[in-house]
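Peer 1: Please find the sequence and the predicted model below.
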Amino acid sequence: MNYNRKDYTDDQLLALYKAILKPRMIEERMLVLLRQGKVSKWFSGIGQEAISVGSAEALDSDEYLLPLHRNLGVFTSRQVPLDRLFAQFQGKTTGFTKGRDRSFHFGTNEHHIVGMISHLGPQLAVADGIALADLLEKKEKVTLVFSGDGGASEGDFHEALNVAAVWGLPVIFMIENNGYGLSTPSNEQFRFRHFIDKGPAYGIDALQVDGNNILEVYDTVRQAAISIRKNPRPMLIEAITFRMRGHEEASGTKYVPQELFEKWAKKDPVENFEKYLLDELVLTQKTMESIKEQIKAEIENGLQKAFDTPMPEVNREEELQDMYKPFNQEVIRPAADTKTEKRFVDAISDGLRQSMERYPELVLMGQDIAEYGGVFKVTEGFVDKFGKSRVRNTPLCESAILGIGLGMSVRGQKSMVEMQFADFVSAGFSQIVNNLAKSHYRWGQNADVVVRMPTGAGAAAGPFHSQSNEAWFFHTPGLKIVYPSSPYDAKGLLNAAIEDPNPVMYFEHKMLYRSITQEIPDDYYTIEIGKARTVAEGTDLTIITYGMGVHWAKQLQQELKDASLEILDLRSLLPWDKDAVRAAVEKTGRVLILHEDTMTGGIGGEIAAWISEHCFELLDAPVARVASLDTAVPFAPPLEQEFLPKQRLREKVELMLSY
């Protein structure tokens, strides 16, 4: 292995030696503890330490790193206290996730590290978001994110690189090419020869380094970072290396030819660098032994503290509360009484504009939302007022844009991501349910992101532009869901959603955009999230609904002159207003739950179960539901009308009234 020290001093070389030696010694100790059953799982980075350490040491301490399983050297280079690191591995309270997650599935803003999730690829876009925040704040900073060669097969890899290239984001994509994705060799993962071949296709500079040569990694990353800070742009660095142990210890290495181990053992990054420093007289035997003793003592001290720490005590209230960042909403009333008649779509636009004025850190992202104003023209004129840096057209990369929202949250910024149609959110599903929703619970990082979801059928738009998919997210702790049915609620709930530091899914029915109007306050105001609204008072039957269902229920109320219908608009679906539901049940004793979503697995089933469990003594009839057919949304208008529940609503209400 050829080392070129360039103009690096002896002290710098010794510092790199200490930095690469520490993770190796920790790993060797962890493998013993694993055999003793004192840690439950271990992903070994032995043989790949030069990449982690070289990258981390090359960046400034306040620049973010986003590591993977085998990047222990990132954490040790950033001086993460070993007792806390070991406590994390053991699921102890003093770890970074309070025992809620394992290994390197955590972040720490104190050390400017954002850890991975098991899905691998989504963290690449989070790095884009951190870099975008730096770019918007005109900070000369670099973000470095790791990917393995296996994880780079995911669509998230493409999306993150594509957006970074289009937006000129200061990100280094460090690809650790060790030849295997778990047991699958590279020739079964991809057909290209090297990852640097991908760079030109994205318009990204690409470099290749010997991933076992710490000096080469360190110098390459350092020079790249210096260049990117002055001229912001993404860069891809491919580090050629080899994993000397299994994907994780339980998987073994039988699938790897023995000759590869023999070849790469000669390129051991720690042993070779140590020998080089001894040969160069930078390191003496005595100094080396002293350094190893110091690291060993630090490891044992950290382990003892971690072992002495008890396992977490169960606290149900804390577990539930920590799904969300604490936030006590104070409802804001309009400053003046002036009102203007506005359509539903105008109310959304009004709220979004006033939130942009109120929060200078708020950035809007979505397909065609800039000059074009979005397909529904919600953001028309916004570029002229707020500029393209805050109103950003995005490539068709839903997953990346949602991940960018989380990355911006890491840097204290707010974001709104518009799905062109709610149906398209499926392309970014993992970012929402695994990253945005779980981040605060796992390591205390909130996701200050609102996802706007133009939803619903009725326009003969077919199966891919008409779905009601709120139930997909209703099942996911950590998210909030709002679904307004009036212009007043549309503006107030959108403002509230943007104000809330937690991830909020904001559903807006497309058929309401230009079909209803209402006088609403001109000033900024908010509505309490989690609070239902009584639309109509009644004594015979309660209809619990939301969105378009409110208007179907109101129309039926006008048609049934002899019936007294109570209509409760949930407005918020997660959390939903149990007190209001109970009061509405108590008032009439008969309950029908109406929603546009399909019947099976819909939100109505959960509410019906809750009523049966908690309000049984108040009921005079079984709880009933009316929903769309359990089919995809059909295209032809007659089929679509049969699919929707509106025609079946009257029949069900009359049946309930005669019960």
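Peer 2: Cool, got the structure. Numbering: from 1, shown residues only.

Peer 1: from here on, contacts and neighbour counts on C-alpha atoms
Peer 2: Fine.

Peer 1: Scan this structure for its longest helix.
Peer 2: Ranked by number of residues, the top helix in the chain under DSSP state H is helix 10-35.

Peer 1: chain center to that helix: distance?
Peer 2: Centre-to-centre, helix 10-35 and its host chain are 32 Å apart (Cα atoms, centre = their mean, to the nearest Å).

Peer 1: quick one, the next helix or strand after it and helix 10-35 angle?
Peer 2: Beyond helix 10-35 in the direction of the C-terminus, DSSP states H and E gives the next helix or strand as helix 49-58. With axes from the mean of the first three to the mean of the last three Cα atoms, to 10 degrees applied, the angle from helix 49-58 to helix 10-35 works out at 130 degrees.

Peer 1: second one coming, line it up with the first:
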Amino acid sequence: MAITTKKEISADQALNIYKNLLLHRRIEERMLKLLRQNKISKWFSGIGQEAVGVGVTLSAKPKDYILPMHRNLGVFTARNVPLYPLFCQLFGKAEGFTGGRDRSFHFGIMEHNIVGMISHLAAMMPVADGLALAKKLKGEDAVAFSFCGDGATSEGDFHEALNLAAVWKLPVVFIIENNGYGLSTPTSEQFACEHLSDRAKGYGMHGFNIDGNNIFEVMETVEKARKLALNGEPVLIEAKTFRMRGHEEASGTHYVPDILFENWAEKDPILRFENFMEREGIAGKEDFKKITKEIDQSFRKDLEKAINAEDPVFDEQTEISAVYSTEEPKPPVHSNGITYEKRFVDVLQSTLWQAFEEDDSFLIMGQDIAEYGGVFKITEGFLKEFGEDRIRNTPIIESGVLGAAMGLALEGFKPVVEMQFADFISCGFNQIVNNIAKSHYRWTPSLNITIRAPHGGGVGAGPFHSQSVEGWFMQIPGLKVVVPGTVEDAQNLLYSSLYDPNPVLFFEHKKLYRSLKTTVPDKATYEPLGKAKILKEGNDATIVTYGMGVQWALNIAEEFEHKGISLEVLDLRTLLPLDKESIHATVKKTGKVLLLQEPMLTLGPLSEISAIISEECFEWLDAPVMRCASLDTPIPHDKGLEDGFMATAKLEDQITKLLKY
């Protein structure tokens, strides 16, 4: 099939396009040989699809972000990414972009404005929204181009990303590489619409369906889409192409009818471009042979060097230190001469306000947070003071806004995401635990993201608005999990979370919002996260707790004080990272420990504390470590049922049992 372009191109331009297509193809063909020689662990071939990645990249501007997928080697080569570290990355070598911590194209390079993928399909599309929003807020003429396959268009992140882009009028272009199969599942079993690009209509976006093997059509469409996106009109492009190899080499192609290979072989993007150049008198067969030889020589030395490069060497401290950013926050220094009596909810509001006044890079996103002020009214008045660019209502999405927060953070913003209720955080679980949490360890710069989550029971809100889900995140390296139990900590730990260069989950207890108050300084103060605090000294036993448990512990300790029993209360304050030293110290001091938590008993957050004490403090114990937690059932709505469910129903008995041991 012949290809033509609507505009004049010079011989030099044509040769540049051809060399970029051919470089992609020749590197791939070499990688397939190395795979058979067991010198590379896995390969997702883009042979036959080169025109899409190369065409998009050549049409994009240097400031534009590109978020590629497995088959987009041409994005990296056309952006002139140095080949030696690129090959090291593909071989899993120490000098690769992830240092062997991740494989293939699971990486990005900020200096080339490339943000790499993760294995979870469509997960990077909301990130593209965040990058596009960042460019829009900065007033830069830049667009985010985000790739996905046909299979990913069934994922929730695909739809959340498109909807958010359209609602916010973002400069973003989504490209679907429709190669006919999601692994082995043909498109006929994936969607019922005629074209995937038709889905754009439902979101109020422009949609284009193009021949993805015609690089001229790709480039001309991308140029048109870029202009629309910069005008606040996001675009969805479906590029029809074909995968000439398996999903990855091990899967083979036995499930694909032979006739499809025959038909698509005639549409090979490089063959069609060669025919174009011959027809236009730009180059002939001898020229193609010469160029192929030059291309092969251009990467041979880097490839051989990378094959023989050093493998990563495991060092435990190096790996652990890579999980969190060690960048030092620099919040403003101020004096605290005035104190006020404030409620828990008041200090959350005033602390956010303080940070937003200090630093224009803070913005907050969430459902009903703008004009309405949030369901708990914490952002009431923020819209008028800070404007709609920084106080942003979102559609009813969780995953999409969390992904957007990652994109914003990559561009240097400090996004705050409000989950309307902590229970709904499950809808964004993948973005938190697989994307945001792991990214810095893999390759990204610091991700300053604060996720606020109202949690906890005691207010009769039932099974879907009362859960304490903080324990879900304790085993996810890269996150910080903060749960204040006092007004002072709500103020200072939120401030610290906002400035921490790592992603922080900040859990706020709903029952404490308006029931707890005390006198605190007018300004919040920064402190490094991860330090526990003794709230009450004691000698007979220790209650280790956090969050609402702090108030329960202080109340019960006062009751036992009247009986002549001295209970120590250790407030963990952060569940990740844990302050083991403070745990060790209080166990050594009292010899008896009760672990008090609001979540259910089984696999609750303090089960980990029990294991730590058993393994590391056994010789100091005078009694078994005991736990007091809520019932292993969903949290009920009725007041009487909820009271029976709560850990407080058995707290006095558990302390008495511990003291008598």
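Peer 2: Good, I have the coordinates. A quick note: this is a predicted structure, and the numbers were derived from the prediction, not measured.

Peer 1: Work out the TM-score between the chains.
Peer 2: For this chain pair, the superposition-based TM-score is 0.98 by TM-score structural alignment, normalised by the length of structure 1; 658 aligned residues with a Cα RMSD of 1.2 Å.

Peer 1: returning to that earlier point: mind listing what's buried along the longest helix of structure 1?
Peer 2: Within helix 10-35 of structure 1, the residues that qualify as buried are 13-14, 16-24, 26-27, 30-31, counting by 16 or more other Cα atoms under 10 Å.

Peer 1: Quick check: the most centrally placed residue in structure 2 vs Gly403 of structure 2, distance?
Peer 2: A centroid search over structure 2 (Cα atoms, centre = their mean) returns Ile436, at 2.7 Å, as the residue closest to the centre. To Gly403 of structure 2, Ile436 of structure 2 is 8 Å away according to Cα to Cα, to the nearest Å.

Peer 1: Pull the number of nearby residues for His509 of structure 1.
Peer 2: 22 (other Cα atoms under 10 Å).

Peer 1: Identify the residue of structure 2 aligned to it.
Peer 2: Matched to structure 2 by TM-score structural alignment, His509 of structure 1 sits across from His509.

Peer 1: Need the residues that contact the strand or helix carrying Glu613 of structure 1.
Peer 2: Element membership for Glu613 of structure 1, per DSSP H and E: helix 603-614. Residues from elsewhere that reach helix 603-614 of structure 1 (Cα atoms under 8 Å, 6 or more residues apart in numbering): Ala471, Phe474, Arg582, Ile593, Leu594, His595, Met599, Val623, Ala624, Arg625.

Peer 1: Now do the longest helix of structure 1: which elements does it pack against?
Peer 2: Applying 3 or more Cα pairs under 8 Å, 6 or more residues apart in numbering; DSSP states H and E, one finds that helix 10-35 of structure 1 contacts helix 49-58, helix 72-77, helix 269-279, helix 285-308.

Peer 1: same thing but at 7 Å, please
Peer 2: For helix 10-35 of structure 1, the elements it packs on are helix 49-58, helix 72-77, judged by 3 or more Cα pairs under 7 Å, 6 or more residues apart in numbering; DSSP states H and E.

Peer 1: compared with structure 2, how much does that helix deviate?
Peer 2: For helix 10-35 of structure 1, the mean deviation from structure 2 after alignment is 0.8 Å (mean Cα distance after the TM-score superposition for structure 1).

Peer 1: For Gln647 of structure 1, which non-adjacent residue is closest in space?
Peer 2: Gln641 (7.7 Å; Cα to Cα, 6 or more residues apart in numbering).

Peer 1: Tell me the residue in structure 2 aligned with the one you found.
Peer 2: Checking with TM-score structural alignment, Gln641 of structure 1 has Asp643 as its match.

Peer 1: circling back: now do the SS call for the residue nearest to Gln647 of structure 1.
Peer 2: Using DSSP: H, G, I helix; E, B strand; the rest coil, the structure places Gln641 of structure 1 in helix.

Peer 1: Around it, count how many other residues there are.
Peer 2: Count around Gln641 of structure 1 with other Cα under 10 Å applied: 18.

Peer 1: hey, where'd the strands end up in the stretch 251-400 of structure 1?
Peer 2: 339-343, 362-366, 391-393 (DSSP state E, counting those that start in this stretch).

Peer 1: what's the spacing between the residue nearest to Gln647 of structure 1 and Glu357 of structure 1?
Peer 2: On the measure of Cα to Cα, Gln641 of structure 1 and Glu357 of structure 1 end up 41 Å apart.

Peer 1: Report the contact partners of Ala335 of structure 1.
Peer 2: Residues in contact with Ala335 of structure 1 (Cα atoms under 7 Å, 6 or more residues apart in numbering) are Asp523.

Peer 1: what do you get for Gly151 of structure 1?
Peer 2: By Cα under 7 Å, 6+ apart, the neighbours of Gly151 of structure 1 are Leu120, Gly121.

Peer 1: just Phe96 of structure 1 next, same as before
Peer 2: Counting by Cα under 7 Å, 6+ apart, Phe96 of structure 1 has contacts Gln88, Phe106, Trp443.

Peer 1: redo that, cut-off 8 Å
Peer 2: Counted by Cα under 8 Å, 6+ apart, Phe96 of structure 1 has contacts Arg84, Leu85, Gln88, Phe106, Gly107, Thr108, Trp443.

Peer 1: what does Leu58 of structure 2 give?
Peer 2: Ile17, Ala78, Met219.

Peer 1: repeat for Gln189 of structure 1
Peer 2: Contacts of Gln189 of structure 1 by Cα under 8 Å, 6+ apart are Gly150, Ser153, Gly181.

Peer 1: Please tell me how far it sits from Ala131 of structure 1.
Peer 2: 29 Å.

Peer 1: what does Leu31 of structure 1 give?
Peer 2: When Cα to Cα is applied, the distance between Leu31 of structure 1 and Ala131 of structure 1 equals 36 Å.

Peer 1: what's the answer for Leu639 of structure 1, then?
Peer 2: Taken as Cα to Cα, the span from Leu639 of structure 1 to Ala131 of structure 1 is 48 Å.
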